[in-house]
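*Asks:* Dropping the sequence and predicted coords here.
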Amino acid sequence: MSTPRGRAASPFRQPKAVWAVAFACVISFMGIGLVDPILPALADSLHATPSQVSLLFSSYLIVTAVAMLFVGWFSSRFGAKRTLIVGLAVIVVFAALAGTTGSINGIVGFRAGWGLGNALFIATSLAVIVASASGGFGGAIILYETALGLGIAVGPLLGGELGAISWRGPFFGVAVLMAVALLATLAFVPSMPKPARPTSPIAPLKALRHRGLLTMGVMALLYNWGFFTMLGYAPYPMKLSAHELGLVFTGWGLLVAAFSVFFAPRLQARFGTAPVLYANLLGLGVVMAVIAAGVDSPTVVIVAVVTSGCFIGINNTLTTQAVMLISPVERPVASSAYGFLRFIGGGLAPFVAGKLADATDLSVPFYLGAATFVLAVPVLASGHGLLRKAEERPEEEPVVTTSLTAVGDPVEAGVPRVIVAVGAHGGAPAIVDAAARLARGTGSPLEVVHVRETVVVEEQAVEPEGAEEARAAVSAHLARLAAHGVTASGQVLTSVGDHAAAGRALAEHAARVGARAVAVGRSPRGPLAQFADGSITSALTHGAACDVLLVDAESAPRRLTRGSLAELRDSSV
């Protein structure tokens, strides 16, 4: 939100705790792609069939799915740092054991233990990074996105290089790197307070009684079925060495990361969540059908797999956004319920695909994967109305993307107001004071608005601040204004998505209440942060039906227009 003038803060200037967890995130994101280049080598070296090797994915993902039901309870009971440490330690032990075994069944079993550690880690890593960050959560999100991109892209490359030496190499490599991350976490990450109220271990299952969350979860199950069918079986028809497979999946991983972080939020803002998901799922169905039809041509399979990275990156982000938009329960509970269903789909798919491939031929699992992508479309359509309502953010809906929580005396309906958008930081009072002078000069009531964001990065979501913190930020401004004889009201909005989603929430609120103008301040968020995570000011200016004014304590308010945005790339709420 609004911040004072000043030099742009670097998202990479963070405490050691953030860097320690970010390093662990890179290694964690390597986890799945790391083993893809060695799948054919495993089959040859251990005299196993592709269906037996595919159980590496099934055991890993099914255990992750079941564990997702309990990680919220575990974290709320033992704290985020202990959860991270236990997760990292479990990954280190089971990755090393997988490298020492001499049978495919041993690897499958140890990958199951690895899945338990992964569930504990991914459930808390983003929240710990955000909580440990300095200078606001924006920089922490950029760092997490960077870790995601590096992990997804470098995982197959490292797996290919180590796998060219021995199929055991990737497993030992993960064990060593995660051990380093474990030591860094022990040394640099401080203990964090536990939630005031522990999460019930059955809360995720209860949450699935909500139709919208269940619909999105089943859609994610079908999507992950197709996704992990491709990931588990595409390496075989490519007929490449471990090194070459690593390069192919590195290209795939780069597209996944780029489309997840940069393209998905922009497409969602332009067309809406559901329309993009419909087109995306159909696109994945076509890609899988191409793989099935061209399974005897390595070139066709390679091109199709790399291309699928675009669709997968978009789908991972927007499916998570859809879950967060539509869910009526707390974000961690929604994430656990959703994670349970999607990982179940990913775990069952390689097992079923293996049975089908053994009984028929290698094209059949890919045709089934294409069918599950297409089947996900009518499942999503069955919840279209709920998702549309959530995106429209009606005022009467208590838990939606921009649910409104009044703070102070409300402005009388139909009276044009001046809205000032603020954040919980030291520079906000000057912005509020400047907006108060503007409101007084135009004879308009003043409304102080704060947006509480739910940030979605690929398949993870986090709330950097709680509801009470957001209310306290607005209440503090109202109390200070009242002490100076200025009457004002306040609102807390919520948004789901990237940073720009908060700007769209502001624009929609301003249109809903018929605001005269929205005042915003400058931000030290640099061009990198705005490019990666979006700009509130840009989104607000493009979406607002009223004037958007840049205010500060040193100069007269300046009206922002679409044409002037190029001059104000460094301004953001």
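*Replies:* That came in fine, so what should we check first?
*Asks:* Please make it C-alpha for all contacts and neighbour counts, starting now.
*Replies:* OK.
*Asks:* Settle this for me: residue 261 is touching residue 532, isn't it.
*Replies:* Yes: under the criterion of C-alpha atoms under 8 Å, residue 261 makes contact with residue 532 at 6.8 Å.
*Asks:* Can you pick out the residue with more neighbours from these two?
*Replies:* Neighbours per residue (other C-alpha atoms under 10 Å) separate residue 261 from residue 532, with residue 261 holding more: 27 against 20.
*Asks:* Assumed residue 455 was part of a helix.
*Replies:* No: Residue 455: not assigned to a helix; according to DSSP: H, G, I helix; E, B strand; the rest coil it is strand.
*Asks:* Check the gap between it and residue 322 for me.
*Replies:* 12 Å (C-alpha to C-alpha, to the nearest Å).
*Asks:* Residue 40 too?
*Replies:* Distance from residue 40 to residue 322, by C-alpha to C-alpha: 36 Å.
*Asks:* for comparison:
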Amino acid sequence: MSATAATAGKPSIPVPMLATLALLSAIAPLAIDMYLPGLPALGDDLHTSPAAAQLTLTTFMLGLAAGQLLMGPLSDSLGRRRPLILGTALLIVAGIGCALAPSIGVLIAFRFMQGLTGGIGVVVARAVIADRTSGDRSAKLFSIMMIITSAAPVVAPLLGGALIGPIGWRGIFYVLTGLALVMLLAVLTCVPETLPVERRHPFEAGSIAHNMGVVLRNRRYLGYTLTFSIGFGAMFAYISASPFVIQDLMGFSPGVFSILFAVNAIGIGIAGTVNTRLVGRVRPQRLLAVGVGMFVTVGIAMMLTTVFAPGVHWLLLVLMFCLTSSFGLTAGNATALALGEVRDNAGSGSAVLGTLQFVVGAIVPPLAGLGGSTSAVPMATVVLVCTLLSAGAFLTTRR
């Protein structure tokens, strides 16, 4: 069946609804990037080490993974709207807990809860698009969402850098709580139920396990999913290590770091915009191949730079921009192609994709941070390994 035929008769996704879905997907970059400039201050305030402070990133990612793995299959049974409302409401509670945390242990616990509840919105937002679109249209919408959500890592570190002085890292979490409230109101207003009762699967353990099995046995789905999720590992190596590399190793201030981080995030938006223009004229598989090729090239160049030219900071900054741009060309196409392979189990497919993405994201920070503030080589090593593994996964999708 053609993409056009597959989507014939389906309701469109109006702009307010698409913007709400993008906001739900933006919870991860918002909750990560906005407090990144405050990581060193957070560690000092709670009397903990940089490694322990970075664990607040790891536990958030684990929560995101768990929330998606739990709610993705359940949304195939319960529908999309009720899980969205519940998850977003609990996200508000988690944000308040983070803001009031008296110790690093309590903060880590509430960061896990913040990730868990935020993961519900992330996984269901993808499933909603898969409910209503397919083929080129799906790839284009996922790319548009990437453009919208790329505004989050542009604005978040700038806003975080500006607010960290007057309101501190705790104030950042209050701001995130306010954004969660806006998300809840947007869900109640703009997102209807998109999974008809006749397309839902029974709410039974056996049925859920069967659906997950169908998804996991699809070789091409797994190939596209691993291309995306392992590629995200390269991105997160940069995200988690860059505050220490740019501020401590290169000697830039938190404000300059926020600007540089925002500039790099713009690369995702530029690549996503280019992708939306090309989808329909160039097959998503070919666009994905170009993105993966760029990814590997940047990974190799970053490794060579950190080993043989560690003092050439401008070159490493340029490569960071190229890394984020490559991911912008990769993410939307890989997501659309993966979910296109499992349209009848979009919630389960979205759950596995998101879970693998954030499990990789949880593993990466401690490895990328091994150099602390003295070397960028561990970050570059993780980036290179992830880009090579991502390319290997893409090769498995060939028929």
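*Replies:* Received, thanks. Just so it is clear, the structure is predicted and the values come from calculations on it, not from any experiment.
*Asks:* And the TM-score between them?
*Replies:* Here the TM-score for the pair of chains, by TM-score structural alignment, normalised by the length of structure 2, is 0.78; 372 aligned residues with a C-alpha RMSD of 3.8 Å.
*Asks:* In structure 1, which residue is most central in space?
*Replies:* What sits nearest the mean C-alpha location of structure 1, by C-alpha atoms, centre = their mean, is residue 457, with 2.2 Å.
*Asks:* Give the full set of residues in contact with that residue.
*Replies:* 141, 145, 260, 261, 317, 497, 498 (C-alpha atoms under 8 Å, 6 or more residues apart in numbering).
*Asks:* nearest to residue 287 of structure 1, of these?
*Replies:* residue 260 (18.0 Å; C-alpha to C-alpha).
*Asks:* if I read this right, the closest one contacts residue 321, doesn't it?
*Replies:* No: in this structure, residue 260 of structure 1 is not within contact of residue 321 by C-alpha under 8 Å, at 11.6 Å.
*Asks:* just the strands in structure 1 please.
*Replies:* 405-407, 418-421, 446-457, 460-462, 488-497, 517-520, 547-550, 558-560 (DSSP state E).
*Asks:* Which of these sits closest to residue 327 of structure 1?
*Replies:* Among the strands of structure 1, if distance is taken as C-alpha to C-alpha, the winner is strand 488-497, at 11.4 Å.
*Asks:* quick check: angle from that closest one to strand 446-457?
*Replies:* Taking axes from the mean of the first three to the mean of the last three C-alpha atoms, to 10 degrees, strand 488-497 of structure 1 and strand 446-457 form an angle of 10 degrees between their directions.
*Asks:* so what secondary structure elements neighbour strand 488-497 of structure 1?
*Replies:* Secondary-structure packing of strand 488-497 of structure 1 (3 or more C-alpha pairs under 8 Å, 6 or more residues apart in numbering; DSSP states H and E): helix 298-326, strand 405-407, strand 446-457, helix 467-483, helix 500-513.
*Asks:* Relative to structure 2, which residues correspond to it?
*Replies:* Aligned by TM-score structural alignment, strand 488-497 of structure 1 falls on no residue of structure 2.
*Asks:* Adding distance to residue 217 of structure 1 as columns, could you present the strands of structure 1 in TSV?
*Replies:* Formatted as TSV, the strands of structure 1 follow (distance: least, C-alpha to C-alpha, whole Å):
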stretch	distance to residue 217 of structure 1
strand 405-407	28
strand 418-421	34
strand 446-457	16
strand 460-462	14
strand 488-497	18
strand 517-520	37
strand 547-550	39
strand 558-560	41
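*Asks:* looking at the ones you listed, which is closest to residue 509 of structure 1?
*Replies:* Of all those, strand 488-497 comes closest under C-alpha to C-alpha, at 8.3 Å.
*Asks:* now that closest one against helix 467-483, angle please.
*Replies:* 150 degrees.
*Asks:* hang on, the earlier thing: most tightly packed of the helices and strands packed on strand 488-497 of structure 1?
*Replies:* Highest mean neighbour count of those: strand 446-457, a mean of 25 (counted as mean count of other C-alpha atoms under 10 Å).
*Asks:* Now do that one: which range of structure 2 does it align onto?
*Replies:* Going by TM-score structural alignment, strand 446-457 of structure 1 lines up with nothing in structure 2.
*Asks:* quick one: that strand to helix 500-513, angle?
*Replies:* Using the same axes, to 10 degrees: strand 446-457 of structure 1 against helix 500-513 is 140 degrees.
*Asks:* ok, residue 26 of structure 1 - contacts?
*Replies:* 147, 148, 150, 151, 152.
*Asks:* With residue 147 of structure 1 instead?
*Replies:* Going by C-alpha under 8 Å, 6+ apart, residue 147 of structure 1 touches 22, 23, 25, 26, 29.
*Asks:* any idea how far it is from residue 374 of structure 1?
*Replies:* For residue 147 of structure 1, the distance to residue 374 of structure 1 - C-alpha to C-alpha - is 31 Å.
*Asks:* still on that earlier bit, quick check: the residue nearest to the centre of structure 1 vs residue 439 of structure 1, distance?
*Replies:* 37 Å.
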